[in-house]
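In: Structure for the following, please:
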Amino acid sequence: MPSRPGTRLAVIAGVLVLAVGGGVGAGLGAPALVGRFGAASPEVPPPPPPVVAEPALRPVGADAPAPTPAGVAALLDPLVAQGRLGALSGKVIDPATGTVLWQHDPGATLVPGSTAKLLTASAALLALDHQARLSTTVVAGAEPGTVVLVGGGDPTLSALPAGEESVYPGAAHLDALVAQVRAATPGPVNRVVVDPGRYTGDGLAPGWLPADVAGGYIAPIVPVMLDGGRADPTDPTSARSSTPARDAAAELARRLGADPAATAVGTAPPGAPVLGTVQSAPVEDLVTTVLRTSDNVLAEVLAREVALAVSAQPSFAGATEAVLRVLAGNGFDVGAATLADGSGLSVRDEVSAALLADLLATAAGPDDGAPRTAALRPLLVGLPVAGGTGTLFDRYVAGEAADGRGWVRAKTGTLTRVNSLAGTVLTADGRLLAFALLSNGASPSVARPLLDEMAAALRSCGCR
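Out: The predicted structure follows:
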């Protein structure tokens, strides 16, 4: 998540290879001059076709040398010994072998910030169909001229016109839903009711600050909203609505020609005819968005969908219990981890570096047919690239961490005196390592560059 003011065989690794071609210059005057002096124009061959950049994922070689624990400790221990990280929990694993290469109080549970999203994303990938989509539906109301907007969990539905993209890639558009309803409704629509009954409980989690809604970090969690409740669909930290379901209903009413002020919260009649439905991007793509942009609302929705998938209550308490239950049921030691939400925005979350590193090492493990590795592989795709994408786009661009640019991929976490980083790094020898680093008690201005430096140091391995 963005920081709050005052502060959020072979291992398959993603290596982005960009084919770059040179340009071709053309003399603009020579053939014309030749023509003026009566000579025949020479045959000028056509220019070659333009080079098209085709990014590709390539596997890491199986024979890359493995670092040793002593070698990794020689790199990281001096950085920890500076004493600038406060309480620290850290772990580095070689996913190809499962070898623990380095650890520092790995089982200690600390406030993780947004690296907690790795737990929610992992549970979603383990419990949900990767190609499933979240729907928003309009059905006929109980009275003539009334329609009901039924929330199916999709917070990405966009108010923008078709062809314009919000902060959510691949989002459905409200106008498409409006067009379907108009085509299916013989008479005018006079009133819109919204049904948010898919989720239960409070909209805000324990440990959240009310100011975070106006600050653009979160909206009350309901199963229907527009653009994650944002006032500006293109701004990740735009101010959010405190009534996102009612606002979505009002905007639907406005576009259908009904009175926005007459909207109400209610329940769809059983078996009501469907007038229109639109769907989100697939779950796998939603997970990528959660990790890359650290979207809190989308993370909370995925946690609730996990709860529904395992017959738990779709509330904060039910969703967080479900996330940990799914992870434990897939063989992960959740230890003393506690969650108050699915996004890491709450200061009541406590997670260990051991759990985060184990999730990432499993996702990056050998392609040996293990079901949980196959399910978690998309975690690697969603991790921001150091100095390139998502919440790491402006990090690793200078200083001691610059060597990690393009090689470190990691989820970030920042709250007040909370800093975390968990992801993967490809060593100079071509070995993929998984790591997790949690720091509590130090200022972000001090801890964040040092965590970046630690991850970048792993890039230099060696370490034998």
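In: all contacts plus neighbour counts: C-alpha atoms, from now on.
Out: OK.
In: And the strands in the stretch 351-464 of the chain?
Out: 351-352, 408-415, 418-426, 432-440 (DSSP state E, counting those that start in this stretch).
In: before we go on, could you also do this sequence so I can check it against the first one:
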Amino acid sequence: MQLGRWIHTSAMLVAVSLLLGGCATSSTTSEQALDQLLADPALAGASVSLMVRDARSGNTLYQHNPRTRLVPASSMKLLTTAAAMDVLGPQYRFSTQLLSNGSQQGARLMGNLYLRGLGDPTIQWADYQALAASLAGQGIQLIQGDLVFDDTWFDAERLGVDWAHDDEDKYYGAQISALTVSPNSDFDAGTLIVTAKAPVAVGQPLSVTLSPPTDYVQLSNLAVSGPGNSYGLNRQHGSNLLRLSGTLKPGTQSRQWVSVWEPTQLVANLFTQALAEQGISVQGRRVIGGVSPATATVLATHQSAPLQELIRPLLKLSNNSMAEALLKAMGRQQANAGTAAAGVAAVADFLRRQGLDPATLNQVDGSGLSRRNLVSAQNFTDLLLAMGKQPWFNAWYDALPSAGNPDRLSGGSLRYRLRGTAAQNNLQAKTGSMGGVSSLTGYITDAGGRRLVFSMLTNNYVVQGSRIKAVEDRVATALCRSELAREGR
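Out: As a prediction, this is how the structure comes out:
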């Protein structure tokens, strides 16, 4: 048994070395080497879908279960962003508006003030402060009416279909609202950054600050300064009680992101604070979820950067909140319904316009966080081929993570992978990762200068995810250092 295993392993290494070594790159050897890579023990019992095609002709060069539908994880963002560039357009901007149905009399606004969100996942605390300052700049110091927070551009479904319960307090599982706030330039909308600092004295409680600063959440701080670094943070389900526990090394600090329950109410808390900073008082009630009248006058507006710029942090950093906002924005644009279902229908219409069949896949969210999403390598390579024909292709292509590039907004989720290989700064691809799920989909140029599109999806593995990523990396390196047959098989 040991001798047989040695012979099998040696044969695999020889095949791979022929491919990677650059001295023998026949198409047959290349295909056999890919077969051997997929025979890696890490993939034993797993489901794998892999397809490689010529980006110009569309010819299939290699395939392994190409039509097997698997959970794609964050590679689903390829579908969402591609459709958004078509449905919404590269110049699309999210807006947040201040409106009123009343009139100004001196320093008084006689009527309600509406803060209307149109889904912007990039708006930050400073932007809300600027809106309040704009109001003060118009001479308004008193609102003799209600302060209404209008998040009705999107529906009230805060989470995606079948999102995991234990993801709810994580930044990547944040709730979706048309009126939200991001704590940073990564645009992790619907979250707060919790910074905990450990005093030098052992046994003393950690000091805690929130960004943006708010009293919307409550703290249960049982964490102390001490050895072990067992510090942890979580949010209790259905509430905004943040629980801090464990120990943090004396003199150090920890920054963690935590989602909030009901982002619209976080915005209400922050904007009320922003008005107070400007000396503006409100006589009426604070109303959550009210609808802005069609006849209301716009007093101030904040706009996001254009979509062709927003897709860069979205794809590079695999931002779930931005992807979900785009999905619902497409639903609102195409069907006047800010729902995930309407957004999925908009993506399906986009695919049909490209000559692709949406019935061959299943999409339920924009980010890929749900395990109900099912896509094949054939679907993804079809999409990549179709994207090459779009007038906005270059902006979309450049937004994909670039392998081995250490710059965070260039390399993104691939910045630590494939350094020092032929794939570095060659592979442009989207990654995907969940428990038992890994994917890599994108563009790469082979040794002959030919651009390839490929997609590899792996599900149901039981080894560490890093081992699957290593196989993906070997496949990518093999592709860029070989020349598969022009017609493949």
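In: where's the residue nearest to Gln253 of structure 2 when sequence neighbours are not counted relative to Tyr171 of structure 2, distance?
Out: Using CA to CA, 6 or more residues apart in numbering and skipping the chain neighbours, the partner closest in space to Gln253 of structure 2 is Lys197 (4.2 Å). Going from Lys197 of structure 2 to Tyr171 of structure 2 by CA to CA, to the nearest Å gives 20 Å.
In: ditto for Ser10 of structure 2
Out: For Ser10 of structure 2, the distance to Tyr171 of structure 2 equals 45 Å [CA to CA].
In: And those two? Which one has more around it.
Out: Between Ser10 of structure 2 and Tyr171, counted using other CA atoms under 10 Å, Tyr171 has the larger neighbour count: 22 against 12.
In: Could you tell me which residues make contact with the counterpart of Asn460 of structure 2 in structure 1?
Out: Alignment note: Asn460 of structure 2 maps to Gly441 in structure 1; criterion TM-score structural alignment. Counting by CA atoms under 8 Å, 6 or more residues apart in numbering, Gly441 of structure 1 touches 85-87, 417-418.
In: Next: Ser95 of structure 2.
Out: 117-120, 301-304.
In: can you give me the strands in structure 1?
Out: Secondary structure of structure 1 (DSSP state E): strands at 16-17, 56-57, 87-94, 99-104, 109-110, 135-140, 146-151, 191-195, 264-265, 274-279, 351-352, 408-415, 418-426, 432-440.
In: before we move on, the earlier item: mind checking which of the strands of the stretch 351-464 of structure 1 is nearest Glu284 of structure 1?
Out: strand 408-415 (16.5 Å; CA to CA).
In: What's Val334 of structure 1 aligned with over in structure 2?
Out: Checking with TM-score structural alignment, Val334 of structure 1 has Pro358 as its match.
In: same deal with Leu134 of structure 1?
Out: Under the alignment by TM-score structural alignment, Leu134 of structure 1 pairs with Phe94 in structure 2.
In: From what I see, that match and Gly119 are in contact.
Out: Yes: counting by CA atoms under 8 Å, Phe94 of structure 2 does reach Gly119; the two are 6.4 Å apart.
In: Give the buried residues for stretch 367-382 of structure 2.
Out: 367-382 (16 or more other CA atoms under 10 Å).
In: Just the ones in helices from those, please.
Out: 377-382 (DSSP state H).
In: I'd like to know which of the residues you listed is nearest to Gln363 of structure 2.
Out: Asn379 (11.9 Å).
In: In contact with that closest one, which residues are there?
Out: Taking CA under 8 Å, 6+ apart as the test, what Asn379 of structure 2 contacts is 67, 360-361.
In: same thing but 10 Å
Out: Residues near Asn379 of structure 2 by CA atoms under 10 Å, 6 or more residues apart in numbering: 51, 66-69, 79, 356-358, 360-361, 455.
In: out of these, who has the most neighbours?
Out: Ser455 (29 neighbours).
In: Would you agree that one is in contact with Val52?
Out: Yes: here Ser455 of structure 2 reaches Val52: they are 6.8 Å apart, a contact under CA atoms under 10 Å.
In: which residues are common contacts for these two?
Out: Shared contacts of Ser455 of structure 2 and Val52, counting by CA under 10 Å, 6+ apart, come down to 63, 66, 377-378, 381, 441-443.
In: Which pair of those residues spans the longest distance?
Out: Pro66 and Tyr443 (16.8 Å).
In: Against Ile140 of structure 2, how distant is the closest residue to Asp127 of structure 2 other than its chain neighbours?
Out: Among residues not flanking Asp127 of structure 2 along the chain, His302 sits closest, at 7.2 Å (CA to CA, 6+ apart). Per CA to CA, His302 of structure 2 is found 18 Å from Ile140 of structure 2.
In: Likewise for Asp54 of structure 2?
Out: Taking CA to CA, one finds Asp54 of structure 2 at 62 Å from Ile140 of structure 2.
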